[in-house]
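J.: okay, here's the prediction I keep looking at, along with the sequence it came from:
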Amino acid sequence: MSCPICGKPAMEEYRPFCCKRCADIDLGRWLKGGYVIPGAAQEEDDPAPSVEPPKH
């Protein structure tokens, strides 16, 4: 198995990566939103559904 970041052979300690550096690069991509699961686009400007107060 080769490292998905640089292509070098993976090391058991960092599997599937070859070293801590490549593992950290991958983690950084996850944290910055570099990896996205495809799905329907959502508008961030849509207001949250309002809840009307109960009428007395």
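T.: Perfect, thanks for sending it. Residues are numbered from 1 along each chain as shown.

J.: drop to CA atoms for contacts and neighbour counts, all remaining ones
T.: Noted.

J.: for this structure, which segments count as helices?
T.: 20-31 (DSSP state H).

J.: what about K32, how many neighbours?
T.: 8 (other Cα atoms under 10 Å).

J.: also F17?
T.: 24.

J.: tell me the contacts of it?
T.: 2-5, 9-11, 23 (Cα atoms under 8 Å, 6 or more residues apart in numbering).

J.: against I37, how distant is it?
T.: In this structure, F17 lies at 21 Å from I37, with Cα to Cα, to the nearest Å as the measure.

J.: try this one side by side with the last:
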Amino acid sequence: MATIVDCPTCGTKVEWTEKNKFRPFCSDRCKQIDLGAWAEEKYAIPAVNLPQEPDEDNSSVQ
């Protein structure tokens, strides 16, 4: 039995099999829409803000 997933773009149910060359998308169109959204920076991976440590090289500069 094949795993069924939702297309990330349109929500259509899609079989996750080797026959589906667009997986996890349902079509090339949905795949291209998703790629375009990444290119337009509509998606972003959240950054982790780490505390800033004083720069040792600049501490001796007056």
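T.: Arrived safely. Keep in mind that this is a model prediction, so the values were computed, not measured.

J.: still on that earlier bit, nearest to L31 of structure 1, of the contacts of F17 of structure 1?
T.: A23 (12.5 Å; Cα to Cα).

J.: quick one: that closest one and K8 of structure 1, what's the gap?
T.: 13 Å.

J.: the more surrounded of the two?
T.: A23 (17 against 13).

J.: what residue of structure 2 takes the place of the more buried one?
T.: Under the alignment (TM-score structural alignment), A23 of structure 1 pairs with K31 in structure 2.

J.: grab the most central residue of structure 1 for me.
T.: Taking Cα atoms, centre = their mean, the centroid of structure 1 lies closest to W30, which sits 3.4 Å from it.

J.: picking that back up, ChimeraX command for the buried members of the contacts of F17 of structure 1?
T.: Paste this into ChimeraX to select the buried members of these, with burial taken from 16 or more other Cα atoms under 10 Å:
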select :3,10,23
